[in-house]
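**Q** fold the stuff below for me.
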Amino acid sequence: MVSGTSLKDRYLVGRFPVPHRGLGEVWRAYDTLLERPVIVKLVGAGTMDRDLIRRFRRETLLTARLDHPGVPAVYDLGEHEGRPYVVLEYIAGLNLTDLVAEQNPIPVGWVAAIGAQISSVLMAARRIDLVHRDIKPGNVMLAPSGAVKVLDFGLAVVYDDDRYSRITQSEQRLGTMGYMAPEQARGERVDHRTDLYGLGATLFDLLTGQPPFVGATTTIVREQMDHPPPRPAHLRPDVPAALGDLVRALLAIRPEDRPASAAEVYADLAPLSRDLPPIPGLLDDTAEAVQAYAAVVGRVPQQTRPTTTLAAEPVKPDPAQGEKRAKQLHAAGEYRAAARQWRQLADHRARQYGDDDRKVFDLRLQAARAHVSLGEHDRAVRQLNVLLQDRIRVDGPDHAAVRSLRQEIARVSTERPTSPPPPRRGPGSDH
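**A** Now for the predicted structure:
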C-alpha cells in the first residue's frame, strides 16, 4: 500500500501503517464521503494465498455479524490490486497491554469496569455460538470515552455453521500461551467457557501487571494443567477478595468449574465498577457523553437474576453488628444481600489479618452457602472449591475442616432446586 492511495475514490490512505502484531497491514485512512477517520486492514502482499484470503474474509464476516458496541463496526469490503481489504471503525485509545505498561497499577474499579464490558461482548458472542479463542490484553482496547472494544476475531469459531466452523490448515497459532485455556492448549473442543478463561487471565494481568503463569512455554502449560493460579492479592494486596475469587474461578483448570456464563461474570463485576477514578492522559471529556447515554440504558430492567428488597449495608467498625445484619438478611430471605454483607465483612477482616485467617474463611463460607439458598448451586460449588484449596494449603488435606468442606461440596454438587426462587424486587436490588 502506498501513502495517499485512494480506495474506491473514497478512502484516502494515511502516511504510515499502524504498528500491528497480526498478519496483514493496518492503515489509518479518511472516508472522504462521510468525512470521518477509518481503519483499513489489508491482506499482506508477501503472505497472500487462497487460505489466507478465506481466513481474512471469515474474520470480517464474524466481526460484522457480532453486532455489539464493544466490537469495531465493519463499514466496507473491497479489493486493491488483488488484495482484499476491510474498512473498520477507527478507535482511539490504548490496547490493554500498553495500558498496563503505562498505567500500572490500574485502579481496581477500572479493572472491574473493563472486565464487565468484555463480559457483555462475550454475552453477545454466545447468542450466536461464537467463541473468540484469543481473549487477551493485546486484543482489547480502552477508548478515551472509557468504552472497551474487543478486537481480532481471526481465531474465532462458530460451531455447526460451515461458513465459520473451520480454521484452515495454514492456521498454526491456536491462541496465546498464558491466556488460552487448558482445553484449548490440549486441542480439545472449546466453548464459551474457554473465553471466560481468557477473560480471567486478562483480569489477572490488569490487576498485577503480569499473566497468571509466566516462564517458558512448557512451564506455563505444566503449571496451567496441574496447579491452580496464584491469588492476585498475593501480588497486589488491595485486590478485593470477591474479585480475587472470581478471577480464580475464571482460571479453573476444568471448564465446568468456571462460571456458567458471561452474564454471571458481568453481574459480579458490575457492582465493583463504581466511582471510577480518572486515568491521566487517556480518558477525556468525551467520556461524559458516552456515560450519560449508557447510564440511561443501564436503567432498563434486567429480569435475569433474583433481586432483593433490602441492600447490604457498608461494613461498620463493629464487625459483630455487621454479622448480625447479615444473619438478619438471611433470615428474612434476602440471600443475595446477605452474601454481599458476608463478603464485605470478609474483605474488611482480610485487610487486617490476611486471607488465611480462620474468621475470614468462615465469613466467606457463609457467603457461599447463601448462594445455595438462592438455588445457585454451581456458583456456590465454585466458591467452596476456592475455599477448599485455601484450607488445604493452610491446614493440610487431612484436617477435619478440610474433610467437612469436601463433604459439603459433594452434597451441594448433587443437590438441585426443585423450582427457582421467586424474584424479589425493591430499591436495594442487586442485578
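
**Q** use CA for all of it now, contacts and neighbours both
**A** Fine.

**Q** Cys15 belongs to a strand?
**A** Just to correct that, residue 15 is Arg rather than Cys. Yes: with DSSP: H, G, I helix; E, B strand; the rest coil as the criterion, Arg15 is located in a strand.

**Q** my read: it touches Gly4, true?
**A** Yes: judged on C-alpha atoms under 8 Å, Arg15 makes contact with Gly4 at a distance of 6.7 Å.

**Q** so what sits against both of those two?
**A** Taking C-alpha atoms under 8 Å, 6 or more residues apart in numbering as the contact criterion, Arg15 and Gly4 have no common neighbours.

**Q** which helix or strand contains Val40?
**A** strand 36-42 (DSSP states H and E).

**Q** and that strand, what's buried?
**A** For strand 36-42, burial by neighbour count (16 or more other C-alpha atoms under 10 Å) applies to 37-42.

**Q** swap in stretch 51-63?
**A** Here stretch 51-63 shows 52-53, 55-63 as buried, counting by 16+ other C-alpha under 10 Å.

**Q** how far does stretch 194-207 sit from the chain's center?
**A** Its chain's C-alpha centre lies 6 Å from the corresponding centre of stretch 194-207 when counted by C-alpha atoms, centre = their mean, to the nearest Å.

**Q** isn't Gly4 right up against Phe16?
**A** No: Gly4 is beyond contact range of Phe16, at 9.6 Å (criterion: C-alpha under 8 Å).

**Q** just to revisit the earlier point, which among the buried residues of strand 36-42 gets closest to Leu99?
**A** When the buried residues of strand 36-42 are compared for distance to Leu99, the smallest value, 20.8 Å, is given by Ile39; criterion: C-alpha to C-alpha.

**Q** alongside the first, I'd like the structure of this one:
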Amino acid sequence: MTTIAGRYALDPVHIGKGGMGEVWGATDTRLRRRVAVKFVRFGDDPELVRRFVRESQLTARMGHPGVPVLYDADKVAGGPFDGRLYLVMELVEGVSVDDLVAEQDPLPVGWAAAIAAQVCAVLSHAHGRSLVHRDLKPSNLMVDVHGAVKVLDFGLAVALDADERSRLTSTGQALGTLAYMAPEQFRGRSGPASDLYALGCVLYQMLSGRSPFEATDRVSFMHAHIYEDAVPVGRLRDDIPPEMDALVRRLLAKAPEARPASADEVFDALHPYTTGLRELPGAVRAGRSPFRMYADVAGRALASRSGAVRGPAASAREPSRTKQPADSFSLGDLARARRSAERLMRDSRFEEAARTLRRTAARAESVLGGDHSEVIALRGELADVLFNAGDYPAAASAFHALAEGAARRDGTGSETALRLRFQEANSRALGGEIDRALAQLKDLISDEARFFGKDDDRVLEHRRQLGLLLHGAGRAAAAVRTLEDLAADLERLRGPDDRTLQNVREALTRIGRP
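**A** The predicted structure is shown next:
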C-alpha cells in the first residue's frame, strides 16, 4: 500500500485518469476518513508550481457546499509519486453528469434545469470572488444520491489559467475540453462568460443526449465553436419549453456580451423548471433525507429569490461612476478608467468596458498627445477589449492603427509593429475576412524573413499558423504544401525530435491529402 505524506493511504487502483494526472481514493489515517487524492502533472515549470500553490489556497477558501472541500495541497517526497504535486479533497460519492446522461439519454427537463441551476449557484459564488472554472463539462459535475451537485476541479482549472494559451492558428493545448470551450478560449482568453458558454454546452447535452457540436479534431471543434450554430435543442425534443430553448441559444452565443450577464440571471431563468423532480434510478433516491430537510428549510427561511441580496456578483453589475473633472485630466484618471474597465470585463460587460476606454483615450489624447506612452497603452487595451468582445472588425481597425503608429515611431521591423500586424491578421480571420487575413499573414512572414532571416523562430511559427489558417479556410491543398515545406525546414534546422515538427506532422495527418 502506498502512503502519501505519512497519512494518505491510497487505494490499490485509481478512480480516474486524464491528461493532467490521476485521482485516487484514499484513507486519511490520521483523521480516519475517506478522501480523494489528485496527482497533478505539470513538468518542471516553476511558475506553474507557484501558481498551483497560490490558487489552491484561494480555492480552499471558497466555502461553498457545491464545491468539494480542499483539505491539503503539497508535493510528494519519495515513493512512486516522488516530485508530483497533489491535492487532497473531499471524496464525492455519486455519479457524474456524463454517466447520468448516458444512462437516462436524455435527462428529464426538470432534472437538467435543477443540475444547471445548482452549477449556477456555484458559479455565482466563484465569479463574485474573481475565480473562473474554465473547464466545466459533464465529467466535472457529480450528482449525489440526494440530487445535490458538486463542481469538481475548480482549483486545477484556475491554477493553469494564464500558462496555456491558444490562438486561432495554434495547435498548442488550450485550457479546457474541446467540446465545451467558448470561442474566446481558443484565443487564450476566458472569463465568467466562458463558464456560462460551457454550462450552455452541458445543458444542451443534458437535454438532447448529445453535444452541441460533434467533431474529431481540434481544428474542426474550433471552427464549429467560432463559426457554426448548434441545432436548436427545441428541434431535438418536443417537450423543451420555448423559454428553455431560448436560454440555451443565449448561453451558446458566440460573443461573450450576447450571453446572459451573470450566473444569477441564468439561475433565475432555470428555477421555474426545477419542480416535479422524480427519482433517477441508480443515481438519485426518492424520499426524505437529513440533507433535503436541511436544504429545504435553508432555502425557505434564508433566501427570497425576489428580494435576496445578490452579493459581490450583483454589485459588480453596477456600472462604475467615477466623476471626472470637466476642466482637467491626470494619470490618476487613466488609472481609475482602467480599473473600471477591468471590473466591467470581469463581469463580461465588454461593450461598456470598450466605451470607458474609448472615452478616456480620447480625453487623454487631447491633453497628452497621441504619441504619449499612456495613450498608446490605453488604445492597446481598447483593441484587446474589442477582440475579447468578439467585435473583430473594430479590433482589426484598432490593431491596424496601432501597428502603423508603432512602425512610424520604432520602425517597420520593430517587435511591437510586427506583433500588432499579426493581431490585426488574426482579427481579420476571426471576422470572416479570410482572404485579407491570409494576404496580411503572408506579407508579415515575408517582412520577418527579410528582417530576421528565413530560419528565425518567428518566421517558422507564423508559417505554421499560415498553414493552419489555410486549412481552416478550406484550402487543404495549399495548407498541405505550406506545412510540408515547413516540416522539411524544421527537420533540417532542429532535428526529427523537435516538438513543433511533431505538431506540424500531426496537423498534416489530420488534414490528409486533398
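
**Q** TM-score for these two?
**A** Scored against TM-score structural alignment, normalised by the length of the first structure, the superposed chains reach a TM-score of 0.63; 298 aligned residues with a C-alpha RMSD of 2.8 Å.

**Q** name the nearest of the buried residues of stretch 51-63 of the first structure relative to Ala294 of the first structure.
**A** For the buried residues of stretch 51-63 of the first structure, with Ala294 of the first structure as the reference and C-alpha to C-alpha as the criterion, the closest is Thr63, at 22.4 Å.

**Q** counterpart of that closest one in the second structure?
**A** By TM-score structural alignment, Thr63 of the first structure lines up with Thr59 in the second structure.

**Q** need the contact list for that match.
**A** For Thr59 of the second structure, the set of contacting residues under the criterion of C-alpha under 8 Å, 6+ apart consists of 70, 154-155.

**Q** who's in contact with the strand holding Val40 of the first structure?
**A** The contact list for strand 36-42 of the first structure (C-alpha under 8 Å, 6+ apart) reads 13, 24-31, 83-90.

**Q** what's the match for Gly18 of the second structure in the first structure?
**A** Residue-level alignment of Gly18 of the second structure against the first structure, with TM-score structural alignment as criterion, gives Arg21.

**Q** could you pull out the helices for the stretch 1-150 of the second structure?
**A** Secondary structure of the stretch 1-150 of the second structure, counting by DSSP state H, counting those that start in this stretch: helices at 46-60, 97-104, 109-127.

**Q** of these, give the one that comes closest to Leu178 of the second structure.
**A** Among the helices of the stretch 1-150 of the second structure, the nearest to Leu178 of the second structure by C-alpha to C-alpha is helix 97-104 (15.1 Å).

**Q** my read is that Pro229 of the first structure contacts Arg248, right?
**A** Yes: at 6.5 Å, Pro229 of the first structure counts as touching Arg248 under the criterion of C-alpha under 8 Å.

**Q** and these two? Which one has more around it.
**A** Counted by other C-alpha atoms under 10 Å, Pro229 of the first structure and Arg248 do not tie: Arg248 has more neighbours, with 24 against 20.

**Q** any idea what that one aligns with in the second structure?
**A** When the second structure is aligned by TM-score structural alignment, Arg248 of the first structure is paired with Arg249.

**Q** wait, His192 of the first structure sits on Arg127?
**A** No: under the criterion of C-alpha under 8 Å, His192 of the first structure makes no contact with Arg127, lying 10.2 Å away.

**Q** identify the contacts common to those two.
**A** With the criterion set as C-alpha under 8 Å, 6+ apart, the contacts of His192 of the first structure and Arg127 do not overlap.

**Q** what's the closest non-adjacent residue to the match of Arg248 of the first structure?
**A** Counting by C-alpha to C-alpha, 6 or more residues apart in numbering, the nearest residue to Arg249 of the second structure once its immediate chain neighbours are dropped is Pro232, at 7.1 Å.

**Q** how many other residues sit next to that neighbour?
**A** Considering only other C-alpha under 10 Å, Pro232 of the second structure is surrounded by 15 other residues.

**Q** how long is stretch 232-249 of the first structure end to end?
**A** The stretch stretch 232-249 of the first structure measures 12 Å between its terminal residues, going by C-alpha to C-alpha, to the nearest Å.

**Q** if you count neighbours, what's buried in that stretch?
**A** When burial is assessed from 16+ other C-alpha under 10 Å, stretch 232-249 of the first structure yields the following buried residues: 232-233, 239-249.

**Q** helices - which of those land there?
**A** Of the positions in those, 232-233, 241-249 sit in helices, assigned by DSSP state H.

**Q** report the two of those separated the most.
**A** Ala233 and Ala249 (14.3 Å).

**Q** and Pro229 of the first structure, what does it touch?
**A** Residues in contact with Pro229 of the first structure, defined by C-alpha under 8 Å, 6+ apart, are 212-213, 248, 251-252.

**Q** rebuild those as TSV, extending it with distance to Pro319 of the first structure and secondary structure.
**A** What follows is the contacts of Pro229 of the first structure, written out as TSV (distance: C-alpha to C-alpha, whole Å; DSSP: H, G, I helix; E, B strand; the rest coil):
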residue	distance to Pro319 of the first structure	secondary structure
Pro212	33	coil
Phe213	36	coil
Arg248	27	helix
Leu251	32	coil
Ala252	32	coil
